[in-house]
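Participant: requesting a structural model of the entry that follows:
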Amino acid sequence: MPLSACGPRPRNANATRAAILEAAETRFARESYDEVGMRDIAADAGVDPALIVRYFGSKEGLFRAALESCQEGSTLLEGDRATFGTRIAHELVYGSARPRKMQGLQMILLSAASAKALEVVRASSKERFLDPFVDWIGGDDAMVRGRLAAAVMMGMKVSREVTGGLDLCEAHCKLLEQRLARSLQDIIDGA
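Facilitator: So this is what the prediction gives:
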């Protein structure tokens, strides 16, 4: 039986879930976990707040899903290992053509003061970023090198966010990119 033009709109669970997730990613990247309300996200997505619980279970579940959908950890392992430092340094210095690429880190930075959010961040980061990264690095001191590389990358990102950008001329951006690339590659290679 065909739907009439004035009948109810067909339901699309995947589209609804995606709209909620997108609204949550945007909110959590602009505001801390504690500041974001489920009603705000529902309004942004144009859905009833009950659907958030239906699809994600809770605000914590939604935060986890939003964080995991944005985490760029897996992209670190894409590409040639020999160009790791160059690829990551370029991303950190010049940013991304894809604005969502570093959104996960933004969520982490804004929500680190929340005990609930921090628990989610720790578990998700270990499972989806640190453990695979350390396995990819390999060797007896892989955890040390993984932690060191993560600290350098996060430090650079935090530095950019806190200061509102690099505020460097093009020549100094190139120099920063070169030195950062060399440092990251040395960490990965165990040099």
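Participant: from here on, just use CA atoms for contacts and neighbour counts.
Facilitator: Fine.
Participant: any idea which helix or strand comes after the helix or strand hosting residue 155?
Facilitator: Element membership of residue 155 [criterion: DSSP states H and E] is helix 142-163. As assigned by DSSP H and E, the chain's next helix or strand after helix 142-163 is helix 170-189.
Participant: on that earlier part again, which strands or helices does the helix holding residue 155 pack on?
Facilitator: Where contact means 3 or more Cα pairs under 8 Å, 6 or more residues apart in numbering; DSSP states H and E, helix 142-163 is packed against helix 84-94, helix 131-137, helix 170-189.
Participant: how far does the shortest one sit from its chain's centre?
Facilitator: Right, the one you point to is helix 131-137. 17 Å (Cα atoms, centre = their mean, to the nearest Å).
Participant: before we move on, back to that, give me whichever of the helices and strands packed on helix 142-163 is most buried.
Facilitator: helix 84-94 (a mean of 20; mean count of other Cα atoms under 10 Å).
Participant: would you do the same for the sequence below? I want to compare the two.
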Amino acid sequence: MNQHVEAHTTGAHRVGRDADRTRAALIAAASERFARVGYAATTVREICADAGANVSLINRYFGSKAGLFERCLTDAIDQLTDNDDAPLVLHELPAALTRQITATTPPGATAQVLLLLLRSSDNVQAERARTRALHTIGDRLAGASTAPDARLRGQLLLAATIGITALRTTDLRPLADATPDALAAPMRDLITALLGPAKNNR
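Facilitator: Coordinates of the predicted model:
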């Protein structure tokens, strides 16, 4: 009896781990395709082929393609804000955003996540999720400033960061080839100019 219960429990844990891996694979594959070609041009069959998963699992785990897109955006917020509710510190932002802009290691590279936020869609649920994600990240950036128009400044910094990331995918040089060291000083100047007085100088 105990052996049966133990075997059943072990099997359940294995199934749970397999499900977690499958969900993670679907999110990674979807994020890459949504970022590269956009929501409308991405099909669930392509995502599942990339992830090595059955098409029915998208509905099981995420409810729909739009639900999967929303989960990708939720993960994007976590990556871009370090999944941390602590206030952002102004003097730490240049290095943090530079790392995100120049991230190149898949899956889930932050540069890819930034491009995901740029892609609009004709799906109402997906577009609302994207707008919420943009507001959330912009507000997190704004939290590093005491300027009276901090929310606008945070959104401008987010727009600049996404634009820089997008242009680095082109042949625009030296931007496309700029290393983190080369970007550090200009990013510091940009962030200081946009966010203004620091809220915390730790």
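Participant: if we can go back for a sec, mind listing what's buried in the helix holding residue 155 of structure 1?
Facilitator: Neighbour-count burial for helix 142-163 of structure 1 flags 142, 143, 145, 146, 149, 150, 152, 153, 156, 157, 158, 160 (criterion: 16 or more other Cα atoms under 10 Å).
Participant: just stretch 124-133 of structure 2 next, same as before
Facilitator: 126, 127, 129, 130, 132, 133.
Participant: residue 104 of structure 1 matches what in structure 2?
Facilitator: Here residue 104 of structure 1 is matched to residue 113 in structure 2, going by TM-score structural alignment.
Participant: could you list every helix and strand that the helix or strand containing its match packs against?
Facilitator: Assigned by DSSP H and E, residue 113 of structure 2 belongs to helix 110-118. Judged by 3+ Cα pairs under 8 Å, 6+ apart, helix 110-118 of structure 2 is in contact with helix 2-37, helix 65-80, helix 93-102, helix 124-142, helix 150-167.
Participant: which residues in structure 1 does the last one match up with?
Facilitator: Counting by TM-score structural alignment, helix 150-167 of structure 2 pairs with residues 142-159 of structure 1.
Participant: mean per-residue distance, the matching stretch versus structure 2.
Facilitator: For stretch 142-159 of structure 1, the mean deviation from structure 2 after alignment is 2.0 Å (mean Cα distance after the TM-score superposition for structure 1).
Participant: next, the contact list for residue 145 of structure 1, please.
Facilitator: The neighbours of residue 145 of structure 1, taking Cα atoms under 8 Å, 6 or more residues apart in numbering as the test, are 134, 137, 187, 188, 190.
Participant: could you do residue 38 of structure 1 as well?
Facilitator: Residue 38 of structure 1 touches 49, 52, 59, counting by Cα under 8 Å, 6+ apart.
Participant: which one in structure 2 is aligned with the first one?
Facilitator: Per TM-score structural alignment, the equivalent position to residue 49 of structure 1 in structure 2 is residue 55.
Participant: spatially central residue for structure 2, please.
Facilitator: Nearest to the mean C-alpha position of structure 2, counting by Cα atoms, centre = their mean, stands residue 76 at 2.1 Å.
Participant: tell me how far the counterpart of that one in structure 1 lies from residue 58 of structure 1.
Facilitator: Taking TM-score structural alignment, residue 76 of structure 2 has residue 70 as its aligned residue in structure 1. With distances taken as Cα to Cα, to the nearest Å, residue 70 of structure 1 is found 19 Å from residue 58 of structure 1.
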